[in-house]
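**Q** Predicted coordinates and the sequence they were generated for:
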Amino acid sequence: MQSRNQELIKPVTWFGPSLNKTKYFRGRRRFDKGVDYAGSLFKAPFLQQLPDDFKLNIYGAKENDQKLAEHKSIQLHPRIDPEAIPLLLEGSYGLIWDSEQYPEVKGSLGQYERYNTPAKFPMYLSANEPVIVWSHASTAPFVRANQIGLTIESLDQLPNAIATVTEKQYNQMLTNTIRIGSLIRSGFFLKKAIFDVMEMMYVQTE
């Protein structure tokens, strides 16, 4: 009889950011344009706890969001075709965050980011936009290794984390992001994962 305490199967390869075929053609981003969040403000109440002067662009706003956005530095954009969003993002960073509370990550959806790679991740990067992710998310090591954004422990760290980035540091981060964005749009990471699997198959048959 097999034990219930079985180890998980070791992954064959890491997929990385998925393919996003956006034909991105906008100019270089600036470091003082605030943070983009793709999703409804109504479903992200944690954003309401950020300072009133924190510049935030919401993409996917619904009617209920109008009341929530009062007296805040929030720019609401209606829901649009997901394929068009990368060309419309106006901010300096793309935020990937899910939680039932503020400021820590709480709830099953937030914890799921320890293992999942959200669709927002390659979407922001395909638009040459640096990202902000939870420091315990599965995507955090990739962000740190490639220096393509910020990783934070809790959302109350966000304003200060952005404020401490100089224009020179942001431009270097942006240059790194542009390189990764090009790879995502060409499907590089998907192709690499396929070749990794093929290599292991050939090695096992030798």
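**A** Yep, it's here.
**Q** C-alpha from now on. contacts and neighbour counts both.
**A** Noted.
**Q** Secondary structure of residue 36: a strand, I assume?
**A** Yes - when DSSP: H, G, I helix; E, B strand; the rest coil is applied, residue 36 is found to be in a strand.
**Q** With residue 35 as the reference, measure out to residue 57.
**A** Distance of residue 57 to residue 35, given as C-alpha to C-alpha, to the nearest Å: 6 Å.
**Q** list residues touching both of those two?
**A** Taking C-alpha atoms under 8 Å, 6 or more residues apart in numbering as the contact definition, residue 57 and residue 35 share the neighbouring residues residue 91.
**Q** neighbour count winner among the two?
**A** Counting neighbours by other C-alpha atoms under 10 Å for residue 57 and for residue 35 shows that residue 35 has the greater number, 26 against 23.
**Q** Got another one to weigh against that:
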Amino acid sequence: MNKVYIARNYRSKFDAAGKAKMDCETILQNNGWKNIGLKQTWIANSILGTLISVFSVTLGILRLKKGSTLCLQYPFHKFYGYCLWGAKLKKCDVLTIVHDVRSLKGKYGFSEKEIAILNQSDKLIVHNDKMRAWFEQQNIKPQLANIEAFDYLHTDQPQAVRTPINVEQIRVVFAGNMGPFIYELDHLERGNFKFDLYGVGFDASKIHDRENTRLDYKGCFPADKVIDCIDGDFGLVWYGNSLDSCDGETGQYLQYNNPHKLSLYLLCEMPIIIWDKAAMADFVETAGIGFKVSSLKEIKQRLSELTPEQIAQMKANVLKVKADLQTGQYLSRALKALNC
């Protein structure tokens, strides 16, 4: 089988949004897939970056040999349809790695067009059982496999600090865009925990009581540096406005997608606290790498009940999953499940 993919330009080597796709290209190469486009680049200028991607895709289609298997990553904006056209023209099979499904993001509504586009693939790698079931309800035609968790390629740095847990003050980390619920965390009943925040959008003026806040903003770091900067005990996967549920479009999407944030936490060697309706909640519990809650108001009791032995076991389980994530094993297994 002639297995190929087409590398593209990404806005930055340090952009969290593009890291999952960049990592997928590397993992494909490690599994014997060949890049038939230009080399992967990281140029921030949108016009120049788009031109590079145009040339890369066009070169890839010209180089594409009849009967090959072409791996695409979705969404690929204006280029996905172009690649499909080239693949079908040369009678190639198409494997698509699905990163985002616009139809599941609420604000876009259900799109028959999106399903029709993805139906042109021969095989799809989707996030998890929940997303797979949704696709099956839409009568999707391609063969499906789950990635289970998105890999996060990284080499541990010796300067990374991992402070042993202090059960008297457990550090719960939230990394990413600061949603409205962040400032409500101060309203939780006090316990043996605090919140360390990493990312963009933090507004100290929204803190209700600066003298007694449990929020500690640590700053914002590039995607390839943040793993070595985060030093915490548990990673929080939560979105929206409320402490009681992950509401809004982002919260609803959490019921289907694999947040890259979860993989980031695991590489930081932290067990996970996750909304119980999130698609990844079962993965967290089955792997023994954290616990799920229906409301953030449950955190105080859940953390207070954990014994040092239970926390040590969670962290040991985290290290096992981390080893697979940082070496690309999850995508590799999905490829093998589809005989790719």
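**A** Everything's here; your move. The model shown is predicted, which means the values in this text are computed figures rather than measured ones.
**Q** Drop the TM-score for these two in here.
**A** Once the chains are overlaid, their TM-score stands at 0.84 when taken by TM-score structural alignment, normalised by the length of the first structure; 194 aligned residues with a C-alpha RMSD of 2.3 Å.
**Q** dump the residue contacts of residue 171 of the first structure.
**A** For residue 171 of the first structure, the residues meeting the contact criterion (C-alpha under 8 Å, 6+ apart) are residue 31.
**Q** again, 6 Å this time
**A** Counting by C-alpha atoms under 6 Å, 6 or more residues apart in numbering, residue 171 of the first structure makes contact with nothing.
**Q** That one pairs with which position in the second structure?
**A** Taking TM-score structural alignment for the superposition, residue 171 of the first structure sits opposite residue 312 in the second structure.
**Q** Against residue 124 of the first structure, how distant is the aligned partner of residue 234 of the second structure in the first structure?
**A** Using TM-score structural alignment, the partner of residue 234 of the second structure in the first structure is residue 93. Distance, residue 93 of the first structure to residue 124 of the first structure, using C-alpha to C-alpha: 8 Å.
**Q** Residue 69 of the first structure now?
**A** Relative to residue 124 of the first structure, residue 69 of the first structure is positioned 23 Å away (C-alpha to C-alpha).
**Q** Equivalent analysis for residue 36 of the first structure, please.
**A** Per C-alpha to C-alpha, residue 36 of the first structure is found 9 Å from residue 124 of the first structure.
**Q** which neighbours do those two share?
**A** Taking C-alpha under 6 Å, 6+ apart as the contact criterion, the common neighbours of residue 36 of the first structure and residue 124 are residue 94.
**Q** thinking again about what came up before, mind checking which of residue 93 and residue 124 of the first structure has more residues around it?
**A** Set side by side, residue 93 of the first structure and residue 124 show more neighbours around residue 93, with 30 against 27, by other C-alpha under 10 Å.
**Q** Verify the stated contact: the more buried one with residue 35.
**A** Yes - using C-alpha atoms under 6 Å, residue 93 of the first structure is in contact with residue 35, at 4.9 Å.
**Q** So for stretch 118-129 of the first structure, first residue to last residue, what's the gap.
**A** One end of stretch 118-129 of the first structure sits 15 Å from the other (C-alpha to C-alpha).
**Q** cool, stretch 127-147 of the first structure as well?
**A** 16 Å.
**Q** now swap in stretch 239-253 of the second structure and tell me
**A** End residues of stretch 239-253 of the second structure are separated by 10 Å (C-alpha to C-alpha).
**Q** tell me how far it is from the chain's mean position?
**A** For stretch 239-253 of the second structure, the distance between its averaged C-alpha position and the chain's averaged C-alpha position is 17 Å (C-alpha atoms, centre = their mean, to the nearest Å).
**Q** In it, which of the residues would be classed as buried?
**A** Burial within stretch 239-253 of the second structure, assessed by neighbour count using 16 or more other C-alpha atoms under 10 Å, is assigned to 239, 240, 241, 242, 243, 245, 246, 247, 250, 251, 252, 253.
**Q** Apart from its neighbours in sequence, what residue is nearest the counterpart of residue 12 of the first structure in the second structure?
**A** In the second structure, the residue equivalent to residue 12 of the first structure is residue 144, according to TM-score structural alignment. Setting aside the residues directly before and after it, residue 144 of the second structure is nearest to residue 124 in space (C-alpha to C-alpha, 6 or more residues apart in numbering), at 5.0 Å.
**Q** Run a quick neighbour tally on the nearest residue to residue 33 of the first structure once chain neighbours are set aside.
**A** Distances taken as C-alpha to C-alpha, 6+ apart put residue 91 closest to residue 33 of the first structure, at 4.7 Å, once the chain neighbours are dropped. Neighbourhood size, residue 91 of the first structure [other C-alpha under 10 Å]: 21.
**Q** hang on, residue 91 of the first structure packs against residue 35?
**A** Yes - between residue 91 of the first structure and residue 35 there is a contact under C-alpha under 6 Å: 5.1 Å.
**Q** can you tell me what part of the first structure stretch 87-95 of the second structure aligns to?
**A** Mapped onto the first structure with TM-score structural alignment as the criterion, stretch 87-95 of the second structure occupies no residues.
**Q** gap between the most centrally placed residue in the first structure and residue 153 of the first structure?
**A** With distances taken as C-alpha atoms, centre = their mean, the first structure has residue 121 as the residue nearest its mean C-alpha position (3.5 Å). Remark: distance between residue 121 of the first structure and residue 153 of the first structure (C-alpha to C-alpha) = 18 Å.
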